[in-house]
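1. no FASTA, just this:
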């Protein structure tokens, strides 16, 4: 698996990344997000200098990420392990019930000669 050279433009600066080909779409999506945030901050007039805008964009994006994580925690993430354990338990109970009642309805009438 070889790396691919990808050149992108963020806030008027060219950057080159060496990434695996399958990660290119994710990189381009991230670049678009960062570039958009930096452009918005820069055009707002509140920040001057690429480094300052980059730091402000990073903090803004981190804040968005943390807010999304808090929201997910408040809404209650699905406890996957608990769900799997419950499914196993229900399967075991169903299997036991099938074993207990497997003979019901299987008594065929005696064949007449």
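-> Yep, that arrived. Since the structure is predicted, the reported quantities are computational estimates derived from the model, not experimental observations. Numbering: from 1, shown residues only.
2. C-alpha only now, for contacts and for neighbours.
-> Noted.
3. Who are the contact partners of residue 3?
-> Listed by Cα atoms under 8 Å, 6 or more residues apart in numbering, the contact partners of residue 3 are 18-21.
4. One more pass at 10 Å, please.
-> With Cα atoms under 10 Å, 6 or more residues apart in numbering as the criterion, the residues that contact residue 3 are 17-23.
5. what does residue 95 give?
-> Taking Cα under 10 Å, 6+ apart as the definition of contact, the neighbours of residue 95 are residue 89.
6. for residue 55, same thing?
-> Neighbouring residues of residue 55 by Cα under 10 Å, 6+ apart: 38, 61.
7. which SS state does it fall under?
-> At residue 55, secondary structure determined by DSSP: H, G, I helix; E, B strand; the rest coil is helix.
8. what's the spacing between it and residue 37?
-> The gap separating residue 55 from residue 37 is 11 Å, by Cα to Cα, to the nearest Å.
9. Put this next to the previous one:
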């Protein structure tokens, strides 16, 4: 298990300290970059004013993207992880069976 450390990030010029395992820092930074870009796009459109409203609109847009990806692509990350785990168990069982042959 990776050690959890504080990581300083900036979103729309505001600094935040976020607890994050070391092995997930790269993914967190990518997420921060994505959120920052989405929020700036909304702010720059001029249709939404106020950081709180911009954050809510960004959250709604990102959630909409996620749900559309799941529905349109029939892709569910939880199901995907479950299937990978099942395949891994089957491979490990097959390898164990092969060890018994020799």
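-> Perfect, I can see it now. Computed from a prediction, not measured in an experiment: that's the story for all the values here.
10. related to what we said a few turns ago, of all the contacts of residue 3 of structure 1, which two lie farthest apart?
-> Taking every pair in the contacts of residue 3 of structure 1 and measuring Cα to Cα, the maximum separation is 13.3 Å, between 17 and 22.
11. Now the common contact residues for residue 55 and residue 37 of structure 1.
-> Taking Cα under 10 Å, 6+ apart as the contact criterion, the residues that touch both residue 55 of structure 1 and residue 37 are residue 61.
12. Quickly find the element holding residue 74 of structure 2.
-> Following DSSP states H and E, there is no helix or strand that holds residue 74 of structure 2.
13. from memory it sits against residue 68, does it?
-> Yes - in terms of Cα atoms under 10 Å, residue 74 of structure 2 counts as a neighbour of residue 68; the distance is 9.0 Å.
14. who's more crowded, those two?
-> residue 68 (13 against 10; other Cα atoms under 10 Å).
15. Would you mind confirming that the more buried one makes contact with residue 60?
-> No - using Cα under 10 Å, residue 68 of structure 2 is not in contact with residue 60, being 12.0 Å away.
16. For structure 2, just list every one of the strands.
-> Under the criterion DSSP state E, structure 2 contains strands at 4-11, 14-21.
17. For those strands, please prepare JSON lines with the additional fields distance to residue 87 of structure 2.
-> Listed next are those as JSON lines, based on distance: least, Cα to Cα, whole Å:
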{"stretch": "strand 4-11", "distance to residue 87 of structure 2": "30"}
{"stretch": "strand 14-21", "distance to residue 87 of structure 2": "27"}
